[in-house]
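Peer 1: No letters, just coordinates:
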């Protein structure tokens, strides 16, 4: 873990104001980025979007618009005019519910369908009210799992950005991805796709063995077209590998002081210590609201209904094991991430 305190003071100027040293949470889908983001989002000095940044970045950087077939995007895939436009959009969309509520933690601690819908509506309404008093300069928090494939791009958008790399054990992360692929929200007899926000209708092209819906879920990773006739476990393992591989690749061009590596398992075990370390590293003042949320650490964005295997604690142990075996490069990558034993079965 990188515990050195950042000394970066450069700010990115927009037409109407400045976003100072934004904190960008990077992590593969289902790695635990949501609970970390919500922990930090209640900080009174951190502004954020109403949701993930799909509605900002999918416009100029949609794969089809770039002539690409994945969400992979680098600093070379944009121009200065677009960069300025996107920066302005982030500034305009930024909100801070803490400016309206002294303790907005209860808005960020729900997982049910009704709770998520209410929370989204409340955050949007209160967040819009907070924009009335938006300062010219502020700190900003961003979290979108697709950004694990866009670190280079984010570094161009915000050259002073601080990056938190949220890592999770591959077996548990892949298991959660598989569960997400198979999860839908239900309103009575009606099933609604979940985890398909800002997704693409390409999954049916692959003739996957255990998934028939057209919607590709989570990040559209490079070389997804090679997964013909695979299982969701194999798809999920490839997503996990590609997201973390490209994150690590892009981080090679970023100063170590701007990167904080966070182990999700350690965070869940001691969230209070983790948020204190992050606050010190990111030059954020201590916040009682953040620490109160961390102590409670509600379960968010979870999936329900699956039975867990008693031996492994996973919902789809065989599928996860098959998926991990299909990506032999995974072992070297996860070793770099600090996970020595990545076997599914103890």
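Peer 2: Received it, and whenever you're ready, just let me know what you need. Quick caveat: nothing in here was measured; it's all calculated off a predicted structure.

Peer 1: Every contact and neighbour count from this point should use C-alpha atoms.
Peer 2: OK.

Peer 1: Tell me where this protein has strands.
Peer 2: Listed in chain order, the strands of the chain (DSSP state E) span 11-13, 18-26, 46-48, 137-143, 162-167, 184-187, 190-193, 259-263.

Peer 1: Distance from the second one to the middle of the chain?
Peer 2: This points to strand 18-26. 14 Å (C-alpha atoms, centre = their mean, to the nearest Å).

Peer 1: Now do that strand: which elements does it pack against?
Peer 2: Applying 3 or more C-alpha pairs under 8 Å, 6 or more residues apart in numbering; DSSP states H and E, one finds that strand 18-26 makes contact with strand 11-13, helix 33-41, strand 137-143, strand 162-167.

Peer 1: Count the neighbours of residue 120 for me.
Peer 2: 15 (other C-alpha atoms under 10 Å).

Peer 1: ugh, wrong one, I meant residue 256
Peer 2: Residue 256, neighbours per other C-alpha under 10 Å, totals 15.

Peer 1: try this one side by side with the last:
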């Protein structure tokens, strides 16, 4: 489809990513506006969530009456599995993989790597912008920091699904 495209895969640790998905599901006006016309009834977490948020992957119907953590673990697995499969079809020279956690620790170097691997100039203006990006996030539900799920309201829910996503997490380079 895009033979000369350069793909940048920003992967994220399972706990923090699932936490963000759960928080996003609490904002259906932002992330479920498209789902009014689904051919199925959504009754996640005993009908606490009645509109599907984010993307639909094969098998989504199995989760219509599941817990929110089960749905978000499914979405995490499905999306990352699809990306890892797609990577097999992309020439190495057109693929860059970076960790979200690295961007949080050093956004300038993380973005520099992404730009340079794609053959793009990382200008002083971009460097200045990246040096301030964490203090002025585009779309953050809460404080930006590593492992915030561990002391957040979703911890027990997330811990209950981590064993189910262990395989994909390891393939992405994360140890649970």
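Peer 2: Thanks, I have the structure now. It should be emphasised that the depicted structure is a prediction, and the values quoted were computed from it without experimental measurement.

Peer 1: With respect to burial, which of the strands of the first structure scores highest?
Peer 2: Ranked by mean neighbour count under mean count of other C-alpha atoms under 10 Å, those are led by strand 46-48, which reaches a mean of 26.

Peer 1: Where in the second structure does that one fall?
Peer 2: With TM-score structural alignment applied, strand 46-48 of the first structure matches no range in the second structure.

Peer 1: what's the nearest residue to residue 5 of the second structure if we skip its chain neighbours?
Peer 2: Excluding the flanking residues, the one nearest residue 5 of the second structure by C-alpha to C-alpha, 6 or more residues apart in numbering is residue 94, at 6.7 Å.

Peer 1: my read: the one you found touches residue 7, true?
Peer 2: Yes - counting by C-alpha atoms under 8 Å, residue 7 is a contact partner of residue 94 of the second structure at 6.0 Å.

Peer 1: Give me the common contacts of these two.
Peer 2: Common contacts of residue 94 of the second structure and residue 7 (C-alpha atoms under 8 Å, 6 or more residues apart in numbering): residue 118.

Peer 1: what about the aligned partner of residue 321 of the first structure in the second structure, distance to residue 23 of the second structure?
Peer 2: Mapped onto the second structure by TM-score structural alignment, residue 321 of the first structure lines up with residue 159. Using C-alpha to C-alpha, to the nearest Å, residue 159 of the second structure is found at 16 Å from residue 23 of the second structure.

Peer 1: Equivalent analysis for residue 41 of the second structure, please.
Peer 2: Distance from residue 41 of the second structure to residue 23 of the second structure, by C-alpha to C-alpha: 21 Å.

Peer 1: What of residue 93 of the second structure?
Peer 2: For residue 93 of the second structure relative to residue 23 of the second structure (C-alpha to C-alpha), the value is 35 Å.

Peer 1: Tell me how many other residues surround the closest residue to residue 47 of the second structure other than its chain neighbours.
Peer 2: Among residues not flanking residue 47 of the second structure along the chain, residue 65 sits closest, at 7.6 Å (C-alpha to C-alpha, 6+ apart). Neighbours of residue 65 of the second structure under the rule other C-alpha under 10 Å: 18.

Peer 1: just checking, residue 65 of the second structure touches residue 49?
Peer 2: No - Residue 65 of the second structure lies out of contact with residue 49 (C-alpha under 8 Å); the separation is 9.4 Å.

Peer 1: residue in the first structure matching residue 137 of the second structure?
Peer 2: Applying TM-score structural alignment, one finds that residue 137 of the second structure aligns to residue 299 in the first structure.

Peer 1: Could you do residue 17 of the second structure as well?
Peer 2: Using TM-score structural alignment, the partner of residue 17 of the second structure in the first structure is residue 173.

Peer 1: ok, its match - how many residues close by?
Peer 2: 23.

Peer 1: Next: the one 4 residues further on.
Peer 2: By the other C-alpha under 10 Å criterion, the neighbourhood of residue 177 of the first structure contains 27 residues.

Peer 1: what's the spacing between it and residue 334 of the first structure?
Peer 2: Residue 177 of the first structure sits 17 Å away from residue 334 of the first structure, going by C-alpha to C-alpha.

Peer 1: Check residue 232 of the first structure too.
Peer 2: From residue 232 of the first structure to residue 334 of the first structure the distance is 20 Å (C-alpha to C-alpha).

Peer 1: go on, residue 272 of the first structure?
Peer 2: Where residue 334 of the first structure is concerned, residue 272 of the first structure sits at a distance of 25 Å (C-alpha to C-alpha).

Peer 1: which residues in the second structure does stretch 272-287 of the first structure align to?
Peer 2: Against the second structure, stretch 272-287 of the first structure falls on residues 108-123 (TM-score structural alignment).

Peer 1: What lies in contact with that stretch?
Peer 2: Here stretch 108-123 of the second structure makes contact (C-alpha under 8 Å, 6+ apart) with 6-8, 94, 96, 98, 102-103, 127, 130-131.

Peer 1: on that earlier part again, what lines up against the residue nearest to residue 5 of the second structure once you look at the first structure?
Peer 2: Checking TM-score structural alignment: residue 94 of the second structure goes with residue 258.

Peer 1: One more: residue 52 of the second structure?
Peer 2: Matched across to the first structure, residue 52 of the second structure falls on residue 216, judged by TM-score structural alignment.

Peer 1: What sits closest to its match if chain neighbours are left out?
Peer 2: Leaving out its chain neighbours, the residue that sits closest to residue 216 of the first structure by C-alpha to C-alpha, 6+ apart is residue 203, at 4.9 Å.

Peer 1: Same drill for residue 93 and residue 23 of the second structure, tell me which one is more crowded.
Peer 2: A direct count of neighbours by other C-alpha under 10 Å for residue 93 of the second structure and residue 23 places residue 23 higher, at 15 against 10.

Peer 1: List the contacts of the more buried one.
Peer 2: Residues in contact with residue 23 of the second structure (C-alpha under 8 Å, 6+ apart) are residue 141.

Peer 1: Try it again at 6 Å.
Peer 2: With contact set as C-alpha atoms under 6 Å, 6 or more residues apart in numbering, residue 23 of the second structure has no partners.
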